[in-house]
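[1] sequence isn't available, so here's the structure alone:
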């Protein structure tokens, strides 16, 4: 707790441009999100992995309202361990209706990233991000990561292919199991099978495409990462639709099952095109 307070005091005491070491033109949305995050947890770095703008439409009784919204995909490097408060920030920001911004936070401790850098399966992702110009926030005197390891010398392709094939097979089996249940069976069982199928598919797809192992496994979180990887995902599960946790509660099961099957086939196409 003492280190956290010192970090915040240091942040307030130093000039903004020194803290936001990116020193490029920072948008008001970026500054707002950075302040939202760093005011709650001790953060050493933030990388902007993705950014999307879209329009949300709300149909009321008497009128239709459209809102411009922004979504940020951010790799957040925290001091110390990733506690519950760190993972609750995303939900808090996304539930705030007045800021017009949503986020997907890829939260990791500095120590875990150091380990990932030498992992032949996940190392490529972190090497690419840390060596890029995606840094938008950095605390002064934060030590640099060792990204000089010859990560390309590590053979990872066979491992990625194996994980993708295994995840795809699991998802296919789970969806098939859901389809074999008749109308008299408990709908909750069908929904559970479909949710598990999508989790298995998304985890395998994410790992295959970018070599990243998500620190959270909620379906909404995994959907947002898939959306960051390919626009194809929005063609199956449109952003202006319901979030995943509501979709699997209110969508008609037959329609939802078809969407899941569609995403399986579209994901397979994306993987094959990228191979």
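    Thanks, I have it. Worth saying up front: this structure is predicted, and the values here are computed from it rather than measured. Numbering: from 1, shown residues only.

[2] please make it C-alpha for all contacts and neighbour counts, starting now.
    Fine.

[3] all helices for the stretch 151-275 of the chain, in order.
    Under the criterion DSSP state H, counting those that start in this stretch, the stretch 151-275 of the chain contains helices at 157-180, 187-210, 219-229, 232-236, 244-250, 253-274.

[4] taking helix 187-210 as reference, get the angle to the third one.
    Between helix 219-229 and helix 187-210, the angle formed by their directions is 30 degrees, by axes from the mean of the first three to the mean of the last three CA atoms, to 10 degrees.

[5] counting contacts, what elements does helix 219-229 pack onto?
    Other helices and strands packing on helix 219-229, by 3 or more CA pairs under 8 Å, 6 or more residues apart in numbering; DSSP states H and E, are strand 101-109, helix 187-210, helix 232-236, helix 244-250.

[6] and here is the other one:
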């Protein structure tokens, strides 16, 4: 089947669908749409992971299993949020989707501590030598520990001398401290291995043009430092309109 009838399309309204392996039942793609959107990927031609996966199935004489996960949704926003929650549940790293779901970094899967930090903010003053690093564009609550570390530590345009005076690197998303790292040393960007180099979903341009940028290596800060700062708000440090992701405190 490559097309729904008009009565089916009307009944489906907005829906969320999944593609899975026909033998293992492993879900490899989650999407949302209306009408015949679910079938569109079967004709898609690109160099995406999804198309490569479909081509690999075809080379083995297999076809993906297509299923409607939920339908009859009245509006697109609801479908987007359901899609996003499924992606968060399965993990973007286990799918061929290019991006996390709709507003995943704002409304997606998160711990109770993250929920409290977001909606009942506790402001803190950073009194240790530190560099605050805003990772708003890359952050999602379902990031693994190594992803959060690698996206926090580089690649940044900064003052090397001031950065070397910072004892801690602090990951900040939307004004909330997500993690604290003890900085060991700084290196030219792209010279130490990270998951960013090994992730096929990362655009090649991101790993190019790294001249005059830096990254640090380090490890998790001592527990008492992490407990002191983690999930506290530092949004008062960032004035509205300030887009610089880097801020030095006591360094």
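    Thanks, I have the structure now. As the structure is a computational prediction, the values presented were derived from the model and not from experiment.

[7] need the TM-score from the superposition.
    In this superposition the chains share a TM-score of 0.26, using TM-score structural alignment, normalised by the length of the second structure; 128 aligned residues with a CA RMSD of 7.1 Å.

[8] for the second structure, what's the longest strand?
    The single longest strand within the second structure, with elements called by DSSP state E, is strand 176-188.

[9] I'd like the next helix or strand past the helix or strand harbouring residue 52 of the second structure.
    Using DSSP states H and E, residue 52 of the second structure maps to helix 49-59. Counting by DSSP H and E, the next helix or strand C-terminal to helix 49-59 of the second structure is strand 65-73.

[10] in that following strand, what's buried?
    Counting neighbours by 16 or more other CA atoms under 10 Å, one finds that the buried residues in strand 65-73 of the second structure are 66, 70, 71, 73.

[11] list the contacts for the closest residue to the first one other than its chain neighbours?
    Nearest residue to residue 66 of the second structure, sequence neighbours excluded (CA to CA, 6 or more residues apart in numbering): residue 19, at 4.9 Å. When contacts are counted by CA atoms under 8 Å, 6 or more residues apart in numbering, residue 19 of the second structure touches 27, 28, 29, 30, 64, 65, 66, 67.

[12] now name the helix or strand holding residue 19 of the second structure.
    When secondary structure is defined using DSSP H and E, the element that contains residue 19 of the second structure is strand 14-20.

[13] sorry, back to before: what's the angle between the helix holding residue 52 of the second structure and strand 14-20?
    50 degrees.

[14] helix 49-59 of the second structure - contacts with which helices or strands?
    With contacts defined as 3+ CA pairs under 8 Å, 6+ apart, helix 49-59 of the second structure has no packing partner among the helices and strands.

[15] before we move on, back to that, okay if I get the helices and strands packed on helix 219-229 of the first structure as JSON lines plus mean neighbour count and distance to residue 9 of the first structure?
    As requested, those are arranged in JSON lines below (neighbours: other CA atoms under 10 Å; distance: least, CA to CA, whole Å):
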{"stretch": "strand 101-109", "mean neighbour count": "21", "distance to residue 9 of the first structure": "21"}
{"stretch": "helix 187-210", "mean neighbour count": "21", "distance to residue 9 of the first structure": "36"}
{"stretch": "helix 232-236", "mean neighbour count": "17", "distance to residue 9 of the first structure": "42"}
{"stretch": "helix 244-250", "mean neighbour count": "14", "distance to residue 9 of the first structure": "38"}
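
[16] quick one, which of those is nearest to residue 73 of the first structure?
    Evaluated over these, closeness to residue 73 of the first structure peaks at strand 101-109, with 4.8 Å, by CA to CA.

[17] what is the closest one packed up against?
    Strand 101-109 of the first structure makes packing contacts with strand 64-78, helix 84-94, helix 219-229 when contacts are defined by 3+ CA pairs under 8 Å, 6+ apart.

[18] helix or strand next in line after that strand, which one?
    Remark: after strand 101-109 of the first structure, the chain's next helix or strand is helix 110-116, criterion DSSP H and E.
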